[in-house]
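K.L.:
No sequence on hand, only this structure:
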């Protein structure tokens, strides 16, 4: 598993590059293997600071953002991503704390800050579908 947020090389083939931001190693591992087995190139970050650093130097087509990180709330991180980095990739909020009908989730989706939302535990087919739909919007 990619333990550091090593930038992926920038090529036209990077249309399938994903950054996973999650503090749980097991979640990063399972998401990485799920996405790689579906043809995506994957990098990961264990904290908001690592993610911001990576997003300043590398380009990803999709970013999965955990709602609760040790150093920053995932929603606040998404705002910082848009302000502090050149990243304009679709952001998908991933959470075991929030659900589809939570006011917070509905608001960040309505505002456009996040393109989609996935609950933990993650249903594999649902996540792959959300990623594919987000890529179609590029």
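P.N.:
Noted; the coordinates are in hand. Note that the coordinates shown come from a computational prediction; the quantities given were computed from them, not determined experimentally.

K.L.:
CA only for contacts and neighbour counts going forward, please
P.N.:
OK.

K.L.:
Next up, the contacts around the residue lying closest to residue 130 once chain neighbours are set aside.
P.N.:
The shortest distance from residue 130 to any non-neighbouring residue, by Cα to Cα, 6 or more residues apart in numbering, is to residue 116 (6.7 Å). For residue 116, the contact set (Cα atoms under 8 Å, 6 or more residues apart in numbering) comprises 91, 92, 93, 109, 130, 134.

K.L.:
ok, which stretches of this protein are strands?
P.N.:
17-21, 41-45, 62-66, 91-95, 116-119 (DSSP state E).

K.L.:
Distance to residue 101 for these - can I get that in JSON lines?
P.N.:
JSON lines is the format used below for those (distance: least, Cα to Cα, whole Å):
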{"stretch": "strand 17-21", "distance to residue 101": "23"}
{"stretch": "strand 41-45", "distance to residue 101": "28"}
{"stretch": "strand 62-66", "distance to residue 101": "17"}
{"stretch": "strand 91-95", "distance to residue 101": "13"}
{"stretch": "strand 116-119", "distance to residue 101": "11"}
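
K.L.:
what about versus this one:
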């Protein structure tokens, strides 16, 4: 379980989605930083350690899997949960990314609160 008050990075360009995920996580005592581009995400991970990142598949400036791969190259212990409405769990893109360790989990949009909270257990 991710320790209470841990820093979590949320990378998504949908404001409503960010609001919902942040509310779920801050309600459990986590510190959530939100960004909406890959450039902002890379700036954040270089300035602060995030043990857990929630990452959308489609960002305005980069594909989510490309960003996940870059983050994992620099910080291989960071746990990345792909949070997206563009893929489904059994999609070959997702199963390959999971098997290669590019991402550590997958949550489909729309999601339930429990889906987000279950991602805290790893």
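P.N.:
Nice, thanks for sending it over. If you're wondering where the values come from, they're calculated on a predicted model, not measured in any experiment.

K.L.:
follow-up on the earlier one: give the aligned equivalent of the residue nearest to residue 130 of the first structure in the second structure.
P.N.:
Using TM-score structural alignment, the equivalent of residue 116 of the first structure in the second structure is residue 105.

K.L.:
residue farthest from the centroid of the second structure?
P.N.:
Among the C-alpha atoms of the second structure, the one most distant from their mean position (Cα atoms, centre = their mean) is that of residue 92, at 19.1 Å.

K.L.:
What's that one aligned with over in the first structure?
P.N.:
Under the alignment (TM-score structural alignment), residue 92 of the second structure pairs with residue 103 of the first structure.

K.L.:
residues touching the residue sitting nearest the centre point of the second structure, list them.
P.N.:
Closest residue to the average C-alpha location of the second structure: residue 54 at 1.3 Å, with Cα atoms, centre = their mean. Contact analysis of residue 54 of the second structure by Cα under 8 Å, 6+ apart lists 8, 9, 10, 11, 80, 81, 82, 83.

K.L.:
Aligned to it, what sits in the first structure?
P.N.:
Using TM-score structural alignment, residue 54 of the second structure pairs with residue 64 in the first structure.

K.L.:
same thing with residue 36 of the second structure?
P.N.:
Taking TM-score structural alignment, the alignment pairs residue 36 of the second structure with residue 46 from the first structure.

K.L.:
Just give the number of residues close to the closest residue to its match other than its chain neighbours.
P.N.:
Spatial nearest neighbour of residue 46 of the first structure, excluding adjacent residues (Cα to Cα, 6+ apart): residue 23 at 4.3 Å. Neighbour count of residue 23 of the first structure, defined by other Cα atoms under 10 Å: 18.

K.L.:
list the contacts for the aligned partner of residue 23 of the first structure in the second structure?
P.N.:
Correspondence of residue 23 of the first structure to the second structure, assessed by TM-score structural alignment: residue 13. Applying Cα under 8 Å, 6+ apart, we find residue 13 of the second structure in contact with 35, 36, 37, 56, 59, 60.

K.L.:
For those, pick the one with the most neighbours.
P.N.:
Ranked by neighbour count (other Cα under 10 Å), those have residue 56 at the top, with 28 neighbours.
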